[in-house]
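> My questions concern the predicted model and sequence given below.
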Amino acid sequence: MLGPALGILRDRQFRLLFLGRTVSLFGSAFAPIALAFAVLDLTGSASDLGLVVAAGFVPQVVFILVGGIWADRLPRHHVMVVSDLIAGSAQAAIAMLVLTGVAEIWQLVALQVVRGVASSFFFPAAQGIVPQVVSAERLQEANALLGLTRSSTAVLGTAAGGILVAAIGSGWALAFDAATYFLGAVFLLGLRLSRNLTMPEQNFLRELREGWDGFRSRAWLWGIVVQFAFVNAAYVGAWAVLGPVVAEDELGGAAAWGVILAAGAVGTIVGGLIALRFRPERLLLWATLSVIPFALPLVLLSFPAPAVAIGLAAFVAGVGSPLFGVFWDTAMQEQIPADQLSRVYSYDMLGSFVFIPLGAAVAGPISTLVGVTETLVGAATIVVVATLLVLLIEEVRTLRRRGLPDPKP
């Protein structure tokens, strides 16, 4: 099944992009577990953990539009290299603080801000670069393989991260993450992209407006972004902040949480394999339906159900994640002009990320006020309602893959 799809790896440009992303993502899979339990070991506070998680997202809200403009202006692989080096340095500093036993919450927050700034430049460039290294007819395969490597590294990384944190502590896991950022930058440096594919420097506000016009003119685009503004805030706040707390109190700690996350990552591998072969005509309809299962693990975590049951629910949700991601990215790359792609992606990311810091920051206090169970059920409800509402937009239900004829009335 994978033979024809893997043939894209024979292309040097895509292979270097693939390797650079794979190495960095493997290390990054350690980071959520390592950082979460570093904070819990330091203060034991869900609110402190929420602040640290939020600190990584706030700069993305502030700088993501700037990152999109520079990713359209400059060679996108150069933007990615510099971003990797900065993020790796921030993670290395956190690792040193944790390993030497002198870490304080304000230091972790400040360094997560630095990493967040780097991410705000990296992601628009990473999304915009794919059509530059593969042909239009291979976009879905390329997106699926990039998603599949993200899933595969998550399986290995989260499982190994949970074991490593439980065995020798979170500092070494964070140090490993830093090293993989640096190695990933080495692979990306090998890419050779034509400067003709970059945009000449113009007026900053004009470039910003061009990206906004490309974003607001498509109802399917802004509608799904609004959906994910609420879905991401609810899901990240509940899962990333309250999940480790429930695991620590009820499920056995870091090792159990690592197994649950790994089960979700296995689901993303299955979803990625499906995305390699399944080519629906209505990309956005299938993408949206793939989001509904995200609510399942939140509901089971609220009881909490046994770790095995939560892991199975995380697996089902994991299958949906790459299906949404691959179909969404392919639709974006087919529908948006190449010279605007990073800027339009930056508006996508801004809208999708805008409430994540709030969701992460308030998850702990809300759970203290109304209870962990009620907070998790509320988050699951937001995921389902927001997803069903976006189906009211006609283009979400009917937009067809480019190159296919529109159905006759």
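Now that the structure is in, tell me what you want to look at. Since we're looking at a predicted model, the values are computed, not measured. Residues are numbered from 1 along each chain as shown.

> going forward, measure contacts between C-alpha atoms and count neighbours the same way
OK.

> helix/strand/coil for the residue nearest to T375 when sequence neighbours are not counted?
Nearest residue to T375, sequence neighbours excluded (CA to CA, 6 or more residues apart in numbering): S367, at 5.6 Å. Each residue gets one of three states, and S367 gets helix by DSSP: H, G, I helix; E, B strand; the rest coil.

> In this structure S367 contacts E374, no?
Yes: if you go by CA atoms under 8 Å, S367 and E374 touch, sitting 7.5 Å apart.

> what residues does the strand or helix carrying E374 touch?
Here E374, judged by DSSP states H and E, is contained in helix 372-390. For helix 372-390, contacts defined as CA atoms under 8 Å, 6 or more residues apart in numbering pick out 223-224, 227-228, 230-231, 234-235, 238, 242, 288-289, 291-292, 294-296, 298-299, 301-304, 363, 366-367, 396.

> please redo it, this time with the cut-off set to 7 Å
Helix 372-390 has contacts (CA atoms under 7 Å, 6 or more residues apart in numbering) with 223-224, 227, 230-231, 234-235, 238, 288, 291-292, 295, 298-299, 302-303, 366-367.

> next one: stretch 116-136
For stretch 116-136, contacts defined as CA under 7 Å, 6+ apart pick out 13-14, 56-57, 59-60, 63-64, 67-68, 71, 76, 79-80, 83, 86-87, 139, 333, 341-342, 345-346.

> So what's the gap between it and the chain middle?
13 Å (CA atoms, centre = their mean, to the nearest Å).

> what does stretch 129-143 give?
19 Å.

> buried residues in it?
129-131, 133-134, 139-143 (16 or more other CA atoms under 10 Å).

> Straight-line length of it, end to end?
By CA to CA, to the nearest Å, the extent of stretch 129-143 from end to end equals 11 Å.

> which residues touch the helix or strand that contains R206?
Assessed by DSSP H and E, R206 sits inside helix 204-216. Residues outside helix 204-216 that contact it (CA under 7 Å, 6+ apart) are 69, 221-222, 340, 343-344, 347.

> try this one side by side with the last:
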Amino acid sequence: MVLMHTDEDVLSPGSTPAPAPAAAGVAEDDPRWKRNVAVFLTGQTVSLLGSMLVQFTVMWHLTILTQSGSVLMLSIVFGMLPQAFVSIFGGVWADRHDRRLLIIGADTTIAVATLALALLMLSGVDDLWVIYAALAVRSTFAGIQTPAVSAMVPQIVPATQLIRINGINQSIQSGMMLLAPALAAAIYANFDIVAVFFVDVATALVGVGLLLLVRVPRLVRSDAGAPPSYFGDLAAGVRYIRSHSAVRWLMTMFAVTMLLIGAPSYLTPLMVTRTFGEEVWKLTANELFWASGMLAGGLLMAVIGPRIRNRIALVVGAMLAAGVLTTGLGLSTSLWVFFVLGLGVGTTFTLMSTSAMSILQETVEPEMQGRVFGFVGIVMSVSMPLSMVVFGPLADTYAVESLLVVAGVLLTAFVAVVLAAPSARRSLSRLT
């Protein structure tokens, strides 16, 4: 659990208290929680595999077809901006309705919409707008699914096991990132992008079927007797984040990292094709090294995460390391050095994101988590397209190498500003 200080310990006059630790959704001695978590993670893994196949194949398809930073920018905008808008509503829905049913409904709708789009492309309509439409549909319903998933995890996992389960989940996701590029390359090379859409439909339905087997404890809100008000819930979420500076700073740090690391990571395939060659194996290897780094970070958190006393220090240190390594990516002239540095960035990003998510899950009250993670989803969804709006067109004018150096230096400078700002240090000191 997060060790919270009393107000007198860390608060200056006029400051707001840190959020109290969230109550556990399930007891650790409940024999059913491991079974529920295993079924849940299995279903999410199968569904995630299909999503990753689409992600990699679309990125490669557009890169090889156009070699345009602007096209990649549009794919990110269509793939993430709808999620940012819908997350405003998705977070409130996750606090007002059955989170499991929201996940099931979103996954099912994505499967139906993806099937329709695949059939449309199969009929001969294969313009870029069809791909953009597919990304937009998936992103829209991800805005419903993502905050519900993040908020449901503390309901089925004991509080003392959250960081371990998050680490295991991140390791599984990273393992899928090792498998997905190879599988995506095989399907794409032997069939086409339509075949990948069909595979995604099948994996989504498997994930839905397994989630139906998971028992989720009923969430009882502290304001259960109050008349339901959607916009009242939304306003309460805004007030909560505004009044808790520790949560606000943590989300700001996450946003800046996504802004300065997320988009440049999407441009690394462009750098590979321009600088090191267009062979598919090089694009695949690039993804494998990044995924291996994320896998290593997830495994580290699963093994040693519960023993880390000061996780906010880990968040800050990982951000600093990511900035330095990203600068190194832009300076590297060797393909294999480039791959190894990508592995390092993947590791540090996972250490930061897993720690940050665990802190929020342990700290934010259960009945507020849907709204808070809805805003986290907005941060993640807006940061990437915004970053690509800047970096994508620049990649058509300047070398990707120079953009990576700029991104790394800016992230390193931001960490220095955070460490130098007394208000930031005071706020973050409430989290460990």
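Happy to help now that I have it. Just so it is clear, the structure is predicted and the values come from calculations on it, not from any experiment.

> Got a TM-score for the two of them?
Once superposed, the chains reach a TM-score of 0.87 (TM-score structural alignment, normalised by the length of the first structure), with 395 aligned residues with a CA RMSD of 2.7 Å.

> residue range for the helix holding R206 of the first structure in the second structure?
Aligned by TM-score structural alignment, helix 204-216 of the first structure corresponds to residues 230-242 of the second structure.

> Give me the buried positions along that stretch.
Result for stretch 230-242 of the second structure [16+ other CA under 10 Å]: buried residues 233-234, 237, 240-241.

> how close does that stretch sit to the first structure?
Compared with the first structure after fitting, stretch 230-242 of the second structure deviates on average by 1.4 Å (mean CA distance after the TM-score superposition for the first structure).

> same deal with stretch 108-116 of the second structure?
Looks like 3.2 Å for stretch 108-116 of the second structure (mean CA distance after the TM-score superposition for the first structure).

> do the same with stretch 372-389 of the second structure
Superposed on the first structure, stretch 372-389 of the second structure shows a mean distance to its aligned partners of 2.1 Å (mean CA distance after the TM-score superposition for the first structure).

> Show residues contacting that stretch.
Contacting residues not belonging to stretch 372-389 of the second structure are listed as 73, 76-77, 80-81, 83-84, 87-88, 90-91, 147, 150-151, 237, 251, 255, 258-259, 262-263 [CA under 7 Å, 6+ apart].

> switch to 6 Å and redo it
73, 76-77, 80-81, 84, 87-88, 91, 147, 255, 258-259, 263 (CA atoms under 6 Å, 6 or more residues apart in numbering).

> Looking at the buried residues of stretch 129-143 of the first structure, spot the one nearest G252 of the first structure.
Comparing these against G252 of the first structure with CA to CA places N143 closest, at 36.1 Å.

> Aligned to the closest one, what sits in the second structure?
Aligned partner of N143 of the first structure by TM-score structural alignment: N166.

> How about that match: what's its closest non-neighbour residue?
In this structure, N166 of the second structure finds its nearest non-sequential neighbour in T354, 6.4 Å apart by CA to CA, 6+ apart.

> got it, and P357 of the first structure?
A54 (4.2 Å).

> What residue in the second structure is paired with that neighbour?
So, by TM-score structural alignment, A54 of the first structure is matched to V77.

> distance of that match from A136 of the second structure?
Remark: distance between V77 of the second structure and A136 of the second structure (CA to CA) = 9 Å.

> Between the two, tell me which one has more neighbours.
V77 (24 against 21; other CA atoms under 10 Å).

> tell me the average deviation of the helix or strand harbouring the more buried one from the first structure after fitting.
Per DSSP H and E, V77 of the second structure falls inside helix 69-96. Compared with the first structure after fitting, helix 69-96 of the second structure deviates on average by 1.1 Å (mean CA distance after the TM-score superposition for the first structure).

> Could you tell me the angle between that helix and helix 230-243?
The directions of helix 69-96 of the second structure and helix 230-243 differ by 110 degrees, with axes from the mean of the first three to the mean of the last three CA atoms, to 10 degrees as the criterion.

> Check which helices and strands helix 69-96 of the second structure sits against.
Contacts defined by 3 or more CA pairs under 6 Å, 6 or more residues apart in numbering; DSSP states H and E place helix 69-96 of the second structure against helix 128-156, helix 369-395.

> try 10 Å this time
Counting contacts by 3 or more CA pairs under 10 Å, 6 or more residues apart in numbering; DSSP states H and E, helix 69-96 of the second structure packs against helix 33-66, helix 99-122, helix 128-156, helix 230-243, helix 263-271, helix 369-395.

> picking that back up, of the contacts of helix 372-390 of the first structure, buried ones?
223-224, 227, 230-231, 234-235, 238, 288, 291-292, 295, 298-299, 302, 367.

> Closest one of these to N196 of the first structure?
The closest of those to N196 of the first structure turns out to be I224 (CA to CA; 31.7 Å).

> Please say which position in the first structure A399 of the second structure maps to.
By TM-score structural alignment, A399 of the second structure lines up with G371 in the first structure.

> and that match, what does it touch?
Contacts for G371 of the first structure (CA atoms under 10 Å, 6 or more residues apart in numbering) come out as 302, 364-365.

> Please apply the same query to A285 of the second structure.
Applying CA under 10 Å, 6+ apart, the residues contacting A285 of the second structure are 178, 181-182, 291, 336, 339.

> Got a quick ChimeraX command for the buried subset of these?
What follows is the ChimeraX syntax selecting those of the contacts of A285 of the second structure that are buried according to 16+ other CA under 10 Å:
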select :178,181,182,291,339
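
> For the contacts of A285 of the second structure, please prepare a markdown table with the additional fields secondary structure.
Shown next, in a markdown table, are the contacts of A285 of the second structure (three-state DSSP):
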| residue | secondary structure |
| --- | --- |
| L178 | helix |
| P181 | helix |
| A182 | helix |
| A291 | helix |
| W336 | helix |
| F339 | helix |
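
> Good, we can wrap up now.
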